[in-house]
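Colleague: below is the sequence, then the predicted model.
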Amino acid sequence: MKHTWRWFGPIDKVSVRDAAQAGAEGIVSALHHVPTGTAWTTDEIGKRQNEIKAGGLSWDVVESIPVSEDIKTQTGQWRSHIANWQESLRRLSACGIRTVCYNFMPVLDWTRTDLRWETRHGAKAMRFDLGDFAAFDIHILKRPDAALDYPEGLVEDAAKRFATMTNTKIVALGRNIGAGLPGSSDGYSLEQLLEKLRCYQGTDRARLQQNFVDFLSEVTPVAEEVGINICAHGDDPPWPLLGLPRILSTEADYAHMLSQVNSRANGVTLCTGSLGARADNDLPFIARHFAERIHFVHLRNVTRDTDTVPCSFFEDEHLEGGTDMVAVIAALLIEEKRRREEGREDHRIAMRPDHGQEILDDLTRGAQPGYPAIGRLKGLAELRGIERVLLHDHFGLA
């Protein structure tokens, strides 16, 4: 696999040189300052490429070109936003970039209730606490009829939690849950979040799924034409939130997406952490089943409090948690071997150590939550070690 590293641009407190020293071969980045729905310019793409090149690496994967809420709901300026998305693909291809990751989650991107939860050994990790989330939804956001979306016992627990919450905790929950895409300056106040939710009234799961297929039907032919692989990231967490439908949470969801727009350019970002929050997602099976259409991989692990859906979980060390990381990496290496034998230029699958716990000097660096320097270095080293062993002549995957 090609070992990559997410970098949020010059504002990132972990530099490109840090990434290179950690063992990364390439960078995953995006133009976070460009407004959603706007076409990326060749000048801005080139500027970011030069910033990365100055650190000794190359820009290999875009993560991501945001998909606007207008596109997801097919309202407002959705047609012009799709045209701008297509134009961004053309310009990225002209600059030599061949992989674009994106997501189709309504309103919220990945969602956590705690961005720096303390683990048993003092590291800081991101956590999704279902009880805290329900307390936020019912008592802080006060979404109409929110309590109907939770079992009675959880509603009672949420009420008890809210009754003892400090103002600091309430503010933190709102900030954490209402955050925008990682690296962006977007984010929602409570009033803005409620307004965004109202935009989805009448958009059920079937409607959102069809809007997704419509989007793919428009952008995939352009991706094919310019030689770019686009790859959808799964829902995080993989279940409905705030009354909003989710459409990329299971193996069946991905199978539907890939069958509806059956092109190799329309592919998967395999995120073992997102899908791994559901006990009914078999990650090694998913890696094998969709191997030919996997264009980008996020490797991380989560530990679930329970095996129910939904559930609480935290982001564990990369080789801990519920996902058999050795089996997933083995499946990916088998696919790479098949691609090499087929003569494909894209036989190396880009992988990045996704997220990471804050350890050692990370605890004072103040990097983007989930993206510390040393925690990711540790994760990348562990993942590279598994890969190196599996590629040994003894195992026959080389």
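Modeller: Here it is on my side, so go on.

Colleague: okay, CA-based contacts and neighbour counts for the rest of this
Modeller: Noted.

Colleague: distance check, the nearest residue to Gln260 once chain neighbours are set aside against Ser189.
Modeller: Across the structure, with CA to CA, 6 or more residues apart in numbering as the measure, the residue nearest Gln260 apart from its sequence neighbours is Val213 (6.8 Å). Here the criterion is CA to CA, to the nearest Å. By it, Val213 lies 30 Å from Ser189.

Colleague: and the comparison structure, right after this:
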Amino acid sequence: MIETWRWFGPEDPVPLSHIRQAGVEGIVTALHQYIPGQVWTVEDIQKRKDLIERAGLAWSVCESIPVPDAIKREGIAARAEISAWKDTLARLGRQGIETVCYNFMPVVDWTRTDLMFGLPGGGYALRYDHTDFAAYDIGILKRSDAVRDYSAEVIVAARARLGRMGEDDKIRLEQNIIAGLPGGAKTQTRQTIAKAIQSFAGLSEDGIRANLAAFLKEVVPVAQDVGVKLAIHPDDPPFSLFGLPRVVSTQADARAILAAVDAPENGLTFCTGSYGARADNTLPEMAREFADRINFAHLRMVRLEGGHSFHEAEHLHRLDELLEVIKHIRAGEEKTDQAIPMRPDHGHLIGTDIGRAANPGYSYIGRLKGLAELRGLIAASSQQKVA
């Protein structure tokens, strides 16, 4: 595996000099100044690449080229948006960026309800509380027909939770949820969220799945032409939010995506945290089945709380599962004769990082700890055979 580290560009509180001290080889980054649908210029791509290389590192993965919601809604009919995505992909490939991670989540990207969940040891983690999310959807956003998407038990709990919230609590919850939307709090409001959700009205799982397949048939040939491996990231969390269909959540979903265009360039980002947030996903079995189509790995674990709720756990939580996953990924590397990039995904906010500026889940010390633990597990995996 190629050790990498996510970096959000020159504005990231963690500088490249500190990342190099971590001992990784590569950087995972993107040009976040571009909005979805804009074509990235060759000059800006090269400028970012040069900046990384001057620090003694390599730009290993682009995470990500945002997929505009128009493509998710309209598929092949979104000609201008698909063309722009293909142009950016081609430019990245020609500049030597060999792996591109992307996702196909409608409206909301990663979603958490608490960005400062207190841990027993004194640090902080990211958390998704399904009751809090329902309370926001039903009682704050007041989405039409929201109650249809929750069980009676969750609705009762959400309304009780809402009744105990003060205005500051409601504002904080909304800000936490908005943090995972494209542009975050800088561009998103309650009104823009509601409008974006409404734009998907009537789109079924089958519809968005067909649009994803159509998108892949357009972009995979470009990836093949410029030598890029595509790696779709799973839904985070891996179930419907705001009543919107999500189709990168399960083993069956991943199988359908790979079958849509059966080529090594059409692969997966195997995120153990995202797929692991569903109790019915068996991570080692998924890694075994898809080993030779895993083009990128995010390694972390979540602690399931029941009822869809979870929080970010220690990297080595569910140790036996993670060890088996790593062994299957390494077997896939041997089969394809290609090392894949991996990064420690999300870290607890601990130690002297508490109180410092940091992107949620991406403070320095917590990820250093996770990386060290993963290094040990990867080394141990080399002494064991795949089950």
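Modeller: Ah, there it is. If you're wondering where the values come from, they're calculated on a predicted model, not measured in any experiment.

Colleague: got a TM-score for the pair?
Modeller: With the length set by TM-score structural alignment, normalised by the length of structure 2, the two chains reach a TM-score of 0.96; 386 aligned residues with a CA RMSD of 1.7 Å.

Colleague: residues in contact with the residue nearest to Gln260 of structure 1?
Modeller: If you count contacts by CA atoms under 8 Å, 6 or more residues apart in numbering, Val213 of structure 1 has them with 257, 260-261.

Colleague: near Gly355 of structure 2, how many other residues are there?
Modeller: Other residues within reach of Gly355 of structure 2, judged by other CA atoms under 10 Å, total 9.

Colleague: looking at structure 1, name the residue matched to it.
Modeller: Applying TM-score structural alignment, one finds that Gly355 of structure 2 aligns to Thr364 in structure 1.

Colleague: sticking with its match, tell me its helix or strand.
Modeller: Thr364 of structure 1 is part of helix 362-365, with elements assigned from DSSP states H and E.

Colleague: same thing with Met116 of structure 2?
Modeller: Element membership of Met116 of structure 2 [criterion: DSSP H and E] is strand 114-118.

Colleague: quick one, what contacts Gly118 of structure 2?
Modeller: Neighbour list for Gly118 of structure 2: 124-125 [criterion: CA under 8 Å, 6+ apart].

Colleague: distance check, it against Ala358 of structure 2.
Modeller: Distance check for Gly118 of structure 2 against Ala358 of structure 2: by CA to CA, it reads 16 Å.

Colleague: same check, this time on Asn295 of structure 2
Modeller: Separation of Asn295 of structure 2 from Ala358 of structure 2 (CA to CA): 28 Å.

Colleague: more neighbours, the two?
Modeller: A side-by-side neighbour count of Asn295 of structure 2 and Ala358, using other CA under 10 Å, places Asn295 first with 29 against 15.

Colleague: helix, strand, or coil at that one?
Modeller: Reduced to three states with DSSP: H, G, I helix; E, B strand; the rest coil, the structure at Asn295 of structure 2 is strand.

Colleague: please apply the same query to the one 3 residues further on.
Modeller: Using three-state DSSP as the criterion, the local structure at His298 of structure 2 reads strand.

Colleague: what lines up with it in structure 1?
Modeller: That one, His298 of structure 2, aligns with His298 by TM-score structural alignment.

Colleague: give me the nearest residue to that match, chain neighbours excluded.
Modeller: Nearest-residue entry for His298 of structure 1: Cys271, 4.5 Å, with adjacent residues in sequence omitted and distances by CA to CA, 6+ apart.

Colleague: who's in contact with that neighbour?
Modeller: When contacts are counted by CA under 8 Å, 6+ apart, Cys271 of structure 1 touches 233-234, 297-300.

Colleague: how about 10 Å then?
Modeller: The contact partners of Cys271 of structure 1, taken as CA atoms under 10 Å, 6 or more residues apart in numbering, are 232-236, 283, 287, 296-301, 351-352, 354.

Colleague: do Gln210 of structure 1 as well
Modeller: Under the criterion of CA under 10 Å, 6+ apart, the neighbours of Gln210 of structure 1 are 72, 216, 247, 257, 260.

Colleague: those residues, buried ones only, as a ChimeraX selection?
Modeller: The following ChimeraX command selects only the buried members of the contacts of Gln210 of structure 1, with burial defined by 16 or more other CA atoms under 10 Å:
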select :72,216,247,257
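
Colleague: name the helix or strand for Phe215 of structure 2, please.
Modeller: Assigned by DSSP H and E, Phe215 of structure 2 belongs to helix 205-226.

Colleague: that helix vs structure 1, mean deviation?
Modeller: Compared with structure 1 after fitting, helix 205-226 of structure 2 has a mean deviation of 0.6 Å; criterion: mean CA distance after the TM-score superposition for structure 1.

Colleague: go ahead and confirm the match of Gly355 of structure 2 touches Glu358.
Modeller: Yes: judged on CA atoms under 10 Å, Thr364 of structure 1 makes contact with Glu358 at a distance of 9.1 Å.

Colleague: just the helices from the stretch 101-250 of structure 2, written as ranges.
Modeller: In the stretch 101-250 of structure 2, helices defined by DSSP state H, counting those that start in this stretch lie at 130-135, 152-164, 167-178, 190-198, 205-226, listed in chain order.

Colleague: turn those into JSON lines, including distance to Pro68 of structure 2.
Modeller: Formatted as JSON lines, the helices of the stretch 101-250 of structure 2 follow (distance: least, CA to CA, whole Å):
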{"stretch": "helix 130-135", "distance to Pro68 of structure 2": "24"}
{"stretch": "helix 152-164", "distance to Pro68 of structure 2": "31"}
{"stretch": "helix 167-178", "distance to Pro68 of structure 2": "17"}
{"stretch": "helix 190-198", "distance to Pro68 of structure 2": "11"}
{"stretch": "helix 205-226", "distance to Pro68 of structure 2": "11"}
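
Colleague: for those helices, which one sits closest to Arg278 of structure 2?
Modeller: When those are ranked by distance to Arg278 of structure 2, counting by CA to CA, first place goes to helix 130-135 at 12.9 Å.
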